[in-house]
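1. quick one, fold the following:
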Amino acid sequence: MARILAIDFGMKRTGIAVTDELQIIASGLTTVYTKELIPFLKDYTSKEKVELFLVGEPKQMDNTASESEILIKPFLIKLSEQFSNIPIIRVDERFTSKMAFQTMIDSGLKKQQRQNKALIDEISATLILQSYLYSK
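-> Here you go, the predicted structure:
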């Protein structure tokens, strides 16, 4: 089997998480600067087989698209052009940043470590991936 890769897209940074090859365990992979995201994904997919991209879908409480969806649309077009053989599925990402921060508190990270926004993005991507795996 191939991996599933989840993307928590952000204006500055993007969190990335992947499954193991059996698609059982979701693990944070890294956080990259968004402007370097496509080159990073090209490099990663040249080394690892990826069968699916999950991209977080920010929504409002009333289920309408969030304002940041405007920034994600061009990325989705570029992603589908660059990786036409890998399907893309959107996953509701409401509350993932808050859940990521709470996960950091629960795991005992000190206040200074919890201010690491890159880590929050990576954990958010992992939560997106876990929610997809649970629903599967």
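2. going forward, measure contacts between C-alpha atoms and count neighbours the same way
-> Noted.
3. tell me which element the nearest residue to residue 119 once chain neighbours are set aside is part of?
-> Residue nearest to residue 119 in three dimensions, not counting chain neighbours: residue 31, with 7.2 Å by Cα to Cα, 6 or more residues apart in numbering. Using DSSP states H and E, residue 31 sits in strand 26-33.
4. one more sequence to fold, the one below, so I can look at both together:
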Amino acid sequence: METVLAFDFGLKRIGVAVGNTLLRQAQPLTVITVATNDARFAEIGALVEAWRPARCVVGLPLHPDGAEHEMTVRCRRFANQINGRFGVPTVLVDERYSSAVLGQRRGEIVDDEAAAIILQQYFNDYAES
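-> This is a model prediction of the structure:
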């Protein structure tokens, strides 16, 4: 059994979810809301230390036709930074339709739930049985 952390990267917030390869069920964990890059990676480092994931999953935003955009590049960089800073293999998962299933109300923060959807998609589509 391996633990997996997932991230829904955003410029203001980063949603985090956790799951494992035995149960293959994602659970929302937390939302990182600190402003500076150093503070963000300090919080991520604390999560990596606490959960000791075998890998991390990062949602990869794309246009509906699959074309990349500015946030795609930022998410790739974020995934590379997780791998480089913490030595944890990182997988990118297409997140194009993950937010469509969230019934978000105005002002509600659902980034951790979005991360759980991304992680569940990883378990369903990418992780080995």
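5. contacts only, for the counterpart of residue 122 of structure 1 in structure 2.
-> By TM-score structural alignment, residue 122 of structure 1 lines up with residue 112 in structure 2. With contacts defined as Cα atoms under 8 Å, 6 or more residues apart in numbering, the neighbours of residue 112 of structure 2 are 7-8, 14-17, 28-31.
6. a helix runs through residue 112 of structure 2, doesn't it?
-> Yes. The assignment for residue 112 of structure 2 (DSSP: H, G, I helix; E, B strand; the rest coil) places it in a helix.
7. which residue ranges of structure 2 form helices?
-> Along structure 2, the segments classed as helices by DSSP state H run 37-51, 70-86, 111-125.
8. winner for burial among those?
-> Ranked by mean neighbour count, the helices of structure 2 are led by helix 111-125 with a mean of 24 (mean count of other Cα atoms under 10 Å).
9. could you give the angle of that helix to strand 27-32?
-> If you take axes from the mean of the first three to the mean of the last three Cα atoms, to 10 degrees, helix 111-125 of structure 2 sits at 140 degrees to strand 27-32.
10. how many other residues sit next to the aligned residue in structure 1 for residue 62 of structure 2?
-> For residue 62 of structure 2, the aligned position in structure 1 is occupied by residue 59, per TM-score structural alignment. By other Cα atoms under 10 Å, the residues close to residue 59 of structure 1 number 18.
11. which residues sit against stretch 96-113 of structure 1?
-> For stretch 96-113 of structure 1, contacts defined as Cα under 8 Å, 6+ apart pick out 114, 120-121, 123-124, 127-128.
12. and which of those residues is nearest residue 51 of structure 1?
-> Closest approach between the contacts of stretch 96-113 of structure 1 and residue 51 of structure 1, by Cα to Cα: residue 128, at 16.3 Å.
13. contacting residues around the closest one?
-> By Cα under 8 Å, 6+ apart, the contact set of residue 128 of structure 1 is 6-8, 54, 56, 91-93, 96.
14. could you do residue 30 of structure 2 as well?
-> 15-17, 112.
15. check residue 23 of structure 1 too.
-> So residue 23 of structure 1 contacts 1-4, 133 (Cα under 8 Å, 6+ apart).
16. that older thread, keep only the contacts of residue 112 of structure 2 that stay in contact in structure 1.
-> Using both residues aligned by TM-score structural alignment, their matches' Cα atoms under 8 Å, structure 1 keeps these contacts from these: 8, 14-17, 28-31.
17. that older thread, mind giving me the ChimeraX select for the contacts of residue 128 of structure 1, buried ones only?
-> In ChimeraX syntax, the buried subset of the contacts of residue 128 of structure 1 is picked out as below (16 or more other Cα atoms under 10 Å):
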select :6,7,8,54,56,91,93,96
